[in-house]
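Enquirer: have a look at this fold, sequence not included:
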């Protein structure tokens, strides 16, 4: 059994926020689970070529915009899933950090970071 508390998990600064990676590849579960904070007022171009991801919002507001420009509001109680390795923009609202619980499959190694300034989209 694996039991971890938020205050025991190291935070990885991924560029526009922090990712607390509760489960990683070395845990042998086949998926990762993170508690991710996206800093208020930031826009993150993202695309996961090796991972599928589902995110559930627990606080804050924002939007996820797909590659064709369709915007979806994110607020507490909203889940979005990137089931096609979708390129997207994650935008946190201006007044409060966006907080998400995210699941990645296959599992993250644990130290991955986005490169938000090197190209249009940051790739894992």
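Expert: Arrived safely, thanks for sending. Worth saying up front: this structure is predicted, and the values here are computed from it rather than measured.
Enquirer: can we go C-alpha only for contacts and neighbour counts from here?
Expert: Noted.
Enquirer: burial of residue 8, as a residue count?
Expert: For residue 8, the neighbour count with other Cα atoms under 10 Å is 9.
Enquirer: one more: residue 16?
Expert: By the measure other Cα under 10 Å, the count of residues near residue 16 is 19.
Enquirer: I'd assumed residue 42 was in contact with it.
Expert: Yes. Using Cα atoms under 8 Å as the test, residue 16 is close enough to residue 42 to be in contact (6.4 Å).
Enquirer: list the residues that contact residue 112.
Expert: 14, 124 (Cα atoms under 8 Å, 6 or more residues apart in numbering).
Enquirer: that one in helix, strand or coil?
Expert: When classified by DSSP: H, G, I helix; E, B strand; the rest coil, residue 112 comes out as coil.
Enquirer: ok, now how distant is it from residue 18?
Expert: Per Cα to Cα, to the nearest Å, residue 112 is found 12 Å from residue 18.
Enquirer: comparison target, given below:
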């Protein structure tokens, strides 16, 4: 059994800070669950361009308001508490925080811990992470 306290984890190396967001990674690849689980804060008045080419992601909004735009279609969906979205086709998207948003996120395959978005909006694949560590 794995038990972690968000309030403790947010003050450790499990917290990753980047431009426009921070993420507390409660489950990582090393936990051998087959997915990673994060509580991510998207800052107010932020526009983030992401494209998870190597990962699938599901996100549930716990607090705050914003929107997500599907870059391929131009369709925009409002985000508010209770709304979930899943990037089931490695969808290129733009996430906009109207207010600060708290999001519960699941990644498959799991991230290893310190990933930040590359210039193209993606995280490195597990193979790229392993090669860089070798």
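Expert: Looks like it came in fine. Values in this document were obtained by computation on a predicted structure and should not be read as measured data.
Enquirer: gap between the aligned residue in the first structure for residue 110 of the second structure and residue 51 of the first structure?
Expert: Applying TM-score structural alignment, one finds that residue 110 of the second structure aligns to residue 107 in the first structure. Per Cα to Cα, residue 107 of the first structure is found 8 Å from residue 51 of the first structure.
Enquirer: spatially nearest residue to the residue nearest the centre of the second structure (excluding sequence neighbours)?
Expert: With distances taken as Cα atoms, centre = their mean, the second structure has residue 105 as the residue nearest its mean C-alpha position (5.5 Å). Distance criterion Cα to Cα, 6 or more residues apart in numbering; nearest residue to residue 105 of the second structure, sequence neighbours excluded, is residue 59 at 4.5 Å.
Enquirer: need the contact list for that neighbour.
Expert: Neighbouring residues of residue 59 of the second structure by Cα under 8 Å, 6+ apart: 84, 85, 86, 103, 104, 105, 106.
Enquirer: let's verify it: helix, strand, or coil?
Expert: strand.
Enquirer: just tell me what it corresponds to in the first structure.
Expert: Aligning on TM-score structural alignment places residue 59 of the second structure opposite residue 55 in the first structure.
Enquirer: what do you get for residue 24 of the second structure?
Expert: Using TM-score structural alignment, residue 24 of the second structure sits opposite residue 20 in the first structure.
Enquirer: who does the helix or strand hosting its match touch, helix- and strand-wise?
Expert: Assessed by DSSP states H and E, residue 20 of the first structure sits inside strand 17-23. Packed against strand 17-23 of the first structure by the contact rule (3 or more Cα pairs under 8 Å, 6 or more residues apart in numbering; DSSP states H and E) you find strand 11-13, strand 32-38.
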